[in-house]
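Engineer: Model the structure of this input:
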Amino acid sequence: MILSTIIQEAGYGHDDLILQGISFEVGKGELVGLIGPNGAGKSTTIKTLLGLMKHVKGTVEMSSYAYIPERPIFYERMTMREHIDFLYTTMGGEHAAFEEKVKNLVSFFRLTHVLHHYPDQFSKGMQQKMMLILAFLKEPDLYIIDEPFMGLDPTAVKKLLGLLEKERERGAGVLMSTHILDTAERICDRFVLVAEGKMIVEGDLEDIRRKSGLPDGTLFDCFDALTEEGEKDGLADFFAPIQG
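Structural biologist: From the prediction side, this is the model:
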């Protein structure tokens, strides 16, 4: 497995817990959707994986990764080209091959004309594309992507999904956090559904349909049904793993 995690609890302290009972894995070439509404605990789950939470009880094991945040992060007074050069100093490798990847990716996302500009002058979509370029240049074993479609136009979304598919063919795994369930249903192999900081259910679409009692339901319908039942039963019944 590229990623294996058991989060018994996590938060900003013993008295400020946000997550409880979340565990899942991501295998080679697999795209796993971390699904839930805004405020469900998706971003906190990712922060826990990255070691950014103050209080964590559990285990996280993962290979080399690239993290693409929901809100682009960049260094002030460094151009896009300088960000790329800095990345290369942390990676090493054959410089000519790296430069060829740079040329192809920057052209692919149509940012050649701003390569030597400061990203704080970019639109949100252009900043997000820069984050994607840096991640794909790294070629990690695992991509952790938080709300990847925010700020991207339909063409950029299609390009992103195409590149992720190629990376999966290479053997990379993907953990993608999103609340856009129709897109997630179409592209993900498996799902981790969370609400109110708790895992409701984990599995592929058929697992989730079976657990929700909706054999032909959409991911949205299943999530809605599981959440409603969870509210009645305190979510306790949904911690048990799905049996095949």
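Engineer: okay, CA-based contacts and neighbour counts for the rest of this
Structural biologist: Fine.
Engineer: Which secondary structure state does the closest residue to Arg71 other than its chain neighbours sit in?
Structural biologist: Using C-alpha to C-alpha, 6 or more residues apart in numbering and skipping residues adjacent in sequence, the residue nearest Arg71 is Gln128, 7.7 Å away. Classification of Gln128 by DSSP: H, G, I helix; E, B strand; the rest coil places it in helix.
Engineer: go on, Lys57?
Structural biologist: Put simply, Lys57 is strand when judged by three-state DSSP.
Engineer: Helix, strand or coil: sort out Lys103 for me.
Structural biologist: Using three-state DSSP as the criterion, the local structure at Lys103 reads helix.
Engineer: One more sequence to fold, the one below, so I can look at both together:
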Amino acid sequence: MSLEVEHLTGGYSHVPVLKDLNFTIPEQTVVGLIGLNGAGKSTTIKHIIGILTPQKGTIKLNGVTLANDPETYRKSLAFVPETPVLYPALTLREHVELTIMAYDLDHEKAWQQAGDLLVRFRLDKRLDWFPANFSKGMQQKVMIVCAFIVPADLYIIDEPFTGLDPLAIRDLLQVIEQQKARGAAVLMSTHVLATAQKYADRFILLSDGEIRAQGTLTELKQQFGMTDANLDDIYFKMIDEVAK
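Structural biologist: Presented below is the predicted three-dimensional model:
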């Protein structure tokens, strides 16, 4: 088992945003985290990566909690945020080096992986550029490259397609598929439901800090009583039911 979330309740104050979330993400599984703005997707992610501390419940990655073994926990996951976070004074090359040092990676193997990713995302000739030289989409590619240098057990990707051109989206999805085949788990928050339906194995539908439904697309169809539905149809039915 890769990620286990049990009875997660939490948020930014004593009033919880998340209410008793329970889900697992096994290895070799891509899970789509789906919900309106404000549903609790980013708050869930912040608890998993350790920015927020649960008020109740536990989060385990390969049986380890952040509190019990923070180094092992953190080294087991990699994160691509919705908004790129880069150091203005560091070049792309130095961002790669920083990632290698932070995760204590084998330098040669990490640069080999980085080289493949840099070519794939067409950044290999920009190693000495600073973040100010990159467009938002290119900055997002830098975040993606740095995350996937890491041979993580869990990749968490928050709205990964924001600012990416169609070619970069295709490349990212191919990288996700490769990491899944390697054995990794992926939690992907996205509003691009057609892509989520095509590439995710399972889905978690969040509404007002609660899990409204979860499972494969077939299981969601059964839960909502919509035999011929796609993910868009199920999503809109969930929203309509909440609004009543």
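Engineer: coming back round to it: what about the equivalent of the residue nearest to Arg71 of structure 1 over in structure 2, distance to Ala89 of structure 2?
Structural biologist: Superposed on structure 2 with TM-score structural alignment, Gln128 of structure 1 falls opposite Gln140. Distance, Gln140 of structure 2 to Ala89 of structure 2, by C-alpha to C-alpha, to the nearest Å: 17 Å.
Engineer: who's more crowded, the two?
Structural biologist: Between Gln140 of structure 2 and Ala89, counting by other C-alpha atoms under 10 Å, Gln140 is the more crowded of the two (25 against 11).
Engineer: quick one, longest helix in structure 1?
Structural biologist: The helix that spans the most residues within structure 1, counting by DSSP state H, is helix 154-170.
Engineer: Can you state the mean residue-to-residue distance of that helix versus structure 2?
Structural biologist: Helix 154-170 of structure 1, aligned to structure 2 and superposed, deviates on average by 0.6 Å (mean C-alpha distance after the TM-score superposition for structure 1).
Engineer: State the span of structure 2 onto which that helix is aligned.
Structural biologist: The aligned range for helix 154-170 of structure 1 is 166-182, by TM-score structural alignment.
Engineer: quick one: the matching stretch to chain centroid distance?
Structural biologist: Chain-centre distance of stretch 166-182 of structure 2: 13 Å, with C-alpha atoms, centre = their mean, to the nearest Å.
Engineer: Do a quick rundown of the helices in structure 2.
Structural biologist: Secondary structure of structure 2 (DSSP H): helices located at 41-49, 70-75, 92-102, 107-120, 136-149, 166-182, 193-199, 217-224, 231-243.
Engineer: Residues in contact with the last one: which ones?
Structural biologist: So the one you mean is helix 231-243 of structure 2. Defining contact as C-alpha atoms under 8 Å, 6 or more residues apart in numbering, one finds that helix 231-243 of structure 2 is touched by Gly35, Leu193, Ala194, Gln197, Leu205, Ser207, Arg212, Leu217, Leu220, Lys221, Phe224, Met226.
Engineer: Show the buried residues in the residues you listed.
Structural biologist: Gly35, Leu193, Gln197, Leu205, Ser207, Leu217, Leu220, Lys221 (16 or more other C-alpha atoms under 10 Å).
Engineer: Throw these into CSV and include distance to Arg170 of structure 2, thanks.
Structural biologist: Listed next are those as CSV, based on distance: C-alpha to C-alpha, whole Å:
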residue, distance to Arg170 of structure 2
Gly35, 23
Leu193, 15
Gln197, 15
Leu205, 24
Ser207, 29
Leu217, 22
Leu220, 26
Lys221, 27
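Engineer: Can you tell me which of those residues is closest to Lys244 of structure 2?
Structural biologist: Ser207 (13.2 Å; C-alpha to C-alpha).
Engineer: residue contacts, Leu164 of structure 1?
Structural biologist: Per C-alpha under 8 Å, 6+ apart, neighbours of Leu164 of structure 1: Val174.
Engineer: can you tell me how far it sits from Lys124 of structure 1?
Structural biologist: Applying C-alpha to C-alpha, the value for Leu164 of structure 1 to Lys124 of structure 1 is 21 Å.
Engineer: cool, and Gly213 of structure 1?
Structural biologist: Taking C-alpha to C-alpha, one finds Gly213 of structure 1 at 40 Å from Lys124 of structure 1.
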